[in-house]
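A.B. asks: Below are the sequence and a predicted model; questions follow.
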Amino acid sequence: MNKNILGLDKQETANLVLELNGLLSNFQIYYQNLRGLHWNIKGKNFFELHVKFEEFYTDSQVKIDDIAERILTLQGKPLHTFSDYLKNASVPIGKDISNDVEGVELVVSSLSELLKIERIILGISDDANDEGTNSMMSDFIAEQEKTIWMLNSWLGK
């Protein structure tokens, strides 16, 4: 078999790198949405959501770095331009959102999209016996599912 330095199949790893770069792109758009929400939120829930959106974007920064470093660990090259991110992202782009409900709904829909991508990567990493990527995706999924539940509770759903 054609294995890389980590003992993983090179073709399966190349496919994982491609998918992880897609996830990286989506997280970058999600991160920027969160910055915009943090800056622009208005209304009676300002203090609560201003802090919450900062918590989310800080967490996203860590995940972005983790994804990029995983790509490098797999001997790939992480995407790093905004044009690449926009071309490869499927999360919704939030522009000029200042309404609390609209902002939280954007976060929920973004996390739902990220979950779809992460589950695809989870399946691929499982098939490739890539425990490092598999573990990272499992952790992301569990955390984001809980966040969606909490945000939906905030929305009264």
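C.D. replies: That came through fine.

A.B. asks: going forward, measure contacts and count neighbours with C-alpha atoms only.
C.D. replies: Fine.

A.B. asks: Going by secondary structure, the residue positioned nearest the centre of the chain is in what exactly?
C.D. replies: Centroid-nearest residue in the chain, with Cα atoms, centre = their mean: Phe27, separated by 3.7 Å. In the assignment (DSSP states H and E), Phe27 maps to helix 10-40.

A.B. asks: try it against this one:
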Amino acid sequence: MKMNSIGLDADKSIILSKDLNLLLATFQRYYQNLRGIHWNIKGKRFFDLHVKFEELYTDANLKVDLIAERILTLGGVPLHTFEDYISNSKVPVGKNISEDEAAIRLVVDSLKELLVIERKILAASDDANDEGTNSMMSDFITEQEKILWMMKAWLDEAI
């Protein structure tokens, strides 16, 4: 077994970096969706949602950087073009969404997709004994499960 410079199986690290690139692309589209609904939200809940969406896109932007840096740490190359993001993202595109319920629904649907990818990476990073990636995914999952619960509560839907 060939080890990389941080002491992990090099082959498993390359596979993990590919999975992380899928997460990166998906987060980039999620980020852009959040920017769009932040800019375009209308109605009586504007003030609350405008601030909430800014909070979410700021957090997503930070996570994008963490994911890209983890890919580099594992020896991979992070995707970095819009073409890459479009062809690899797993979340829906949210175009011209200005209605509150549709905006929250987009966040809920996106978080569900992100969680699927993150759980897959969590299992693979555990198998690779990659505590760095494992810890990052665990943190992301915990945060996003709470956001998903709150968004579902806002929609008056069961988790």
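C.D. replies: Yes, it's here. Everything numeric in this text was worked out from a predicted model, so none of it was measured.

A.B. asks: show me the contacts for the residue nearest to the centre of the first structure.
C.D. replies: 60, 63-64, 114 (Cα atoms under 8 Å, 6 or more residues apart in numbering).

A.B. asks: mind giving me JSON lines with those residues and columns for neighbour count, distance to Ser153 of the first structure and secondary structure?
C.D. replies: As requested, those are exported to JSON lines (neighbours: other Cα atoms under 10 Å; distance: Cα to Cα, whole Å; DSSP: H, G, I helix; E, B strand; the rest coil):
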{"residue": "Ser60", "neighbour count": "18", "distance to Ser153 of the first structure": "21", "secondary structure": "helix"}
{"residue": "Lys63", "neighbour count": "18", "distance to Ser153 of the first structure": "24", "secondary structure": "helix"}
{"residue": "Ile64", "neighbour count": "19", "distance to Ser153 of the first structure": "27", "secondary structure": "helix"}
{"residue": "Leu114", "neighbour count": "23", "distance to Ser153 of the first structure": "19", "secondary structure": "helix"}
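
A.B. asks: Just the closest of the residues you listed to Ile97 of the first structure, please.
C.D. replies: Distance to Ile97 of the first structure across the contacts of Phe27 of the first structure (Cα to Cα) is lowest for Ser60, with 19.1 Å.

A.B. asks: Neighbours of the nearest residue to that closest one once chain neighbours are set aside, how many?
C.D. replies: Nearest non-adjacent residue to Ser60 of the first structure, counting by Cα to Cα, 6 or more residues apart in numbering: Tyr31, 6.0 Å away. Tyr31 of the first structure: 22 surrounding residues under other Cα atoms under 10 Å.

A.B. asks: ditto for Lys3 of the first structure
C.D. replies: Residues near Lys3 of the first structure, counting by other Cα under 10 Å, number 12.

A.B. asks: That one and Asp9 touch, don't they?
C.D. replies: Yes: under the criterion of Cα atoms under 8 Å, Lys3 of the first structure makes contact with Asp9 at 4.5 Å.

A.B. asks: how close does Gly132 of the first structure sit to Val91 of the first structure?
C.D. replies: Between Gly132 of the first structure and Val91 of the first structure the distance is 25 Å, computed by Cα to Cα, to the nearest Å.

A.B. asks: Among those two, which residue is more densely surrounded?
C.D. replies: Val91 (23 against 13).

A.B. asks: Next up, the contacts around the more buried one.
C.D. replies: Contacts for Val91 of the first structure were tallied using Cα under 8 Å, 6+ apart; they are 26, 29-30, 109-110, 113-114.

A.B. asks: Perfect, that will be all.
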